[in-house]
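Chemist: got a predicted model here, sequence first, then my questions.
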Amino acid sequence: MTCYAIGHLRNVEMGAEIFAYLEAIDCTLAPFEGRFIIHGGQKHVLEGEFAADLIVIAFPDLARAQAWYASSAYRNIKPLRTRNAVGDVFLIEGVDTDHKATDVLSS
């Protein structure tokens, strides 16, 4: 089941450390088959407010997402982000392609 690493980042200070983080992150994802599916982008807010940046990285499964986050390659660059942005980061598993909204009622 696809697993997503979600970053909800606020107050990002675009400077040398963030640039270094962005230049290095792709190499940390490759061994775990991670790929960006959302990385900031223009927002078209339909309800409420959303003043943060949203980042979504897809992995083939939870194990690879966890292994990426725990990898030494990612741990080495993570402080470049955490010193320069405030936010929430979490992993969440996706659903099958045939998922229906009512499927959550049987869980």
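Modeler: Ah, there it is.

Chemist: all contacts plus neighbour counts: C-alpha atoms, from now on.
Modeler: Will do.

Chemist: check contacts around residue 36.
Modeler: By CA atoms under 8 Å, 6 or more residues apart in numbering, the contact set of residue 36 is 55, 56, 57, 58.

Chemist: below is an additional structure, to be compared with the one above:
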Amino acid sequence: MSHGAYAVGLLEDVEQNDEVLDYMRRIQATLDPYGGRFLVHGATPEVLETPWPGILVLIGFPDEAAALAWYRSPAYQAILPLRTRNSKGVVFVVRACGDDHSSTALADAIASAR
């Protein structure tokens, strides 16, 4: 499945209590209508630069609009406090690069715009 956007959670100090377990049991139903699928869920990354003591959650969506619609949906907003009361971290949505992305072309575009 090709994804056009990602919801990323960099979470720390997650308390594995009943509220978090309830959140985990209910989140998939909030993702399904928006085509969201877990790509990484609760993995501890092998940190190579700058220490970071947390877990990673990566959810793929067909596009940025679907990712934002999921996050703002009443169904997700209803369960969101179950996570935010029991963890710290940052959550964001980001568009994926297209198959034709080139870091060289991006660098050249930035350089020419300066």
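Modeler: Looks like it arrived, so ask away. The shown structure was predicted, so the numbers you read here are calculated from the model rather than taken from an experiment.

Chemist: superposed, what's their TM-score?
Modeler: Once the chains are overlaid, their TM-score stands at 0.92 when taken by TM-score structural alignment, normalised by the length of structure 1; 107 aligned residues with a CA RMSD of 1.4 Å.

Chemist: look up the closest residue to residue 80 of structure 2, ignoring the ones flanking it.
Modeler: residue 23 (7.5 Å; CA to CA, 6 or more residues apart in numbering).

Chemist: which SS class is that neighbour?
Modeler: helix (DSSP: H, G, I helix; E, B strand; the rest coil).

Chemist: residue in structure 1 matching it?
Modeler: Taking TM-score structural alignment, the alignment pairs residue 23 of structure 2 with residue 21 from structure 1.

Chemist: got it, and residue 62 of structure 2?
Modeler: Residue 62 of structure 2 maps onto residue 60 in structure 1, by TM-score structural alignment.

Chemist: from what I can see its match touches residue 34, true?
Modeler: Yes: here residue 60 of structure 1 reaches residue 34: they are 7.4 Å apart, a contact under CA atoms under 8 Å.

Chemist: more neighbours, those two?
Modeler: residue 34 (22 against 16; other CA atoms under 10 Å).

Chemist: what sits against residue 87 of structure 1?
Modeler: By CA under 8 Å, 6+ apart, the neighbours of residue 87 of structure 1 are 7, 8, 9, 10.

Chemist: could you dump those residues to a markdown table with distance to residue 85 of structure 1 and neighbour count?
Modeler: Below are those laid out as a markdown table (distance: CA to CA, whole Å; neighbours: other CA atoms under 10 Å):
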| residue | distance to residue 85 of structure 1 | neighbour count |
| --- | --- | --- |
| 7 | 11 | 20 |
| 8 | 10 | 17 |
| 9 | 6 | 20 |
| 10 | 6 | 15 |
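
Chemist: what range does the helix or strand that contains residue 38 of structure 1 cover in structure 2?
Modeler: For residue 38 of structure 1, the host element (DSSP states H and E) is strand 35-39. Under TM-score structural alignment, the match for strand 35-39 of structure 1 in structure 2 covers residues 37-41.

Chemist: post-alignment, the matching stretch versus structure 1, mean distance?
Modeler: Its aligned residues in structure 1 lie a mean 0.8 Å from stretch 37-41 of structure 2 after superposition (mean CA distance after the TM-score superposition for structure 1).

Chemist: what about that stretch, distance to the chain center?
Modeler: 8 Å (CA atoms, centre = their mean, to the nearest Å).
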